[in-house]
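# Sequence first, then the predicted structure:
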Amino acid sequence: MTATETPATETSSGLHADAVRALSGWRPADQDQEQLRLDYLEHLAARPDGLYRSCLPAHITASAAVVDPAAGRVLLTLHPKVGMWLQMGGHCEPGDRDLASAALREAVEESGIPDLVLLESGGTPVPAKLDRHLVRCAGKDRPENTHLDVQYIALAPAGAQALISEESLDLRWFDYDRLPELTDHSVRDLVARARQLTG
């Protein structure tokens, strides 16, 4: 879907309703995360199209830290546009039924691991944390816009083998304690959260 296309109303409204439900029912661990949660909900209340890249200047995205808890490692992708090691993730698409599905789809596509499972609470995948950051997803010559990222934890089977996709410059497993230098605080916080939740 291009930046100017509008998703089908039925699919969009279902995904929008799920995002509101998921964020309304999630209880973050600290006040900063709680403020982000409220900001995301305010965004969704104002924008029925708020989950798609066509929604500017901000839109909801979904991502997942792919971890192998048995080995104490996380899979990161070297993003070609950003030049940093990041978790798997990206934009929601019209076929995504909910935020968790969007995060899992991105994680499977970018990791090459088909049997990932999102970390759940009470039988339902739940966000691990939220992160708001500026990007240029509309193109290098376009103004920056804001990603309101909803971040999950994806569990890989012990010893899982990753397969690099065309969306990545590199794809590697890293020990929790040996993350690469080219990672930002958001990735490090997400990995720490994954470690805490799966340890």
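Cool, got the structure.
# Only C-alpha atoms from now on, for both contacts and neighbour counts.
Fine.
# excluding its backbone neighbours, what's nearest the spatially most central residue of the chain?
Centroid-nearest residue in the chain, with C-alpha atoms, centre = their mean: Ser63, separated by 1.2 Å. Nearest non-adjacent residue to Ser63, counting by C-alpha to C-alpha, 6 or more residues apart in numbering: Gly89, 3.7 Å away.
# let's bring in a second one:
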Amino acid sequence: MTPLYDDAVRVLTDWRPEPARDRTLALLSAGPDAMYRAHPAGHVTASALVLDHAYERVLLCLHGRIRRWMQLGGHCEPADTSLAAAALREATEESGIAGLRLVPEPIDVDIHEVTCGGRPSYHHDVRYVVVAPPGARELVSDESAALGWFRPGELPSPLADATERLIAPALAMAARHPA
């Protein structure tokens, strides 16, 4: 097995029971290949909702391909050693913000249909929270059309499915894990 695969199985086994978690564990029963986009039945991805240091705003990206506002994240890579590390790497790459602090426990698992490599697939997205340092300045990456900070009651449109439902658990999780 691989460290990333072993971590995914451990994190999801220990995490609270819910249908998406159970479906993702069933996907992982196929072995380490389920961590990567070439797996035909779908694959595990990692994302993060970025909060500002005061927990007053969230950083969302206008995804360049699907043209919806969403949290940052994406595919796991062979060099990733954990889901949390993959989520932090993706958030750092896509936000351009150095010094993000990851809260190590997931807040959500979402399964959604996507087109990957030109074929239908499913992302089993394990979602985390990261907190930006004071004075953080975002930098748009090649994967986003735009980045923006938004207050929870003033979210942009159109939002990706399940993005809004991340905010309350993200704020609660960050408050339980202060810096």
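The structure has been received and is ready for your questions. Being a predicted model, the structure only gives us computed values, none of them experimental.
# The residue nearest to Ser63 of the first structure matches what in the second structure?
Applying TM-score structural alignment, one finds that Gly89 of the first structure aligns to Gly73 in the second structure.
# Secondary structure element for that match, which one?
strand 72-75 (DSSP states H and E).
# quick one: that strand to the first structure mean distance?
Superposed on the first structure, strand 72-75 of the second structure shows a mean distance to its aligned partners of 0.4 Å (mean C-alpha distance after the TM-score superposition for the first structure).
# which other helices and strands contact that strand?
strand 43-51, helix 83-95 (3 or more C-alpha pairs under 8 Å, 6 or more residues apart in numbering; DSSP states H and E).
# quick one: the shortest one to helix 83-95, angle?
Right, strand 43-51 of the second structure. Counting by axes from the mean of the first three to the mean of the last three C-alpha atoms, to 10 degrees, strand 43-51 of the second structure lies at 60 degrees to helix 83-95.
# against the first structure, where does strand 43-51 of the second structure fall?
Per TM-score structural alignment, the counterpart of strand 43-51 of the second structure in the first structure is residues 59-67.
# go on, the longest one?
Per the alignment by TM-score structural alignment, helix 83-95 of the second structure matches residues 99-111 in the first structure.
# how close does the matching stretch sit to the second structure?
Averaged out, stretch 99-111 of the first structure is 0.4 Å away (mean C-alpha distance after the TM-score superposition for the first structure).
# which residue in the first structure lines up with Leu4 of the second structure?
In the first structure, Leu4 of the second structure lands on Leu15 (TM-score structural alignment).
# so is that match in a helix, a strand, or just coil?
helix (DSSP: H, G, I helix; E, B strand; the rest coil).
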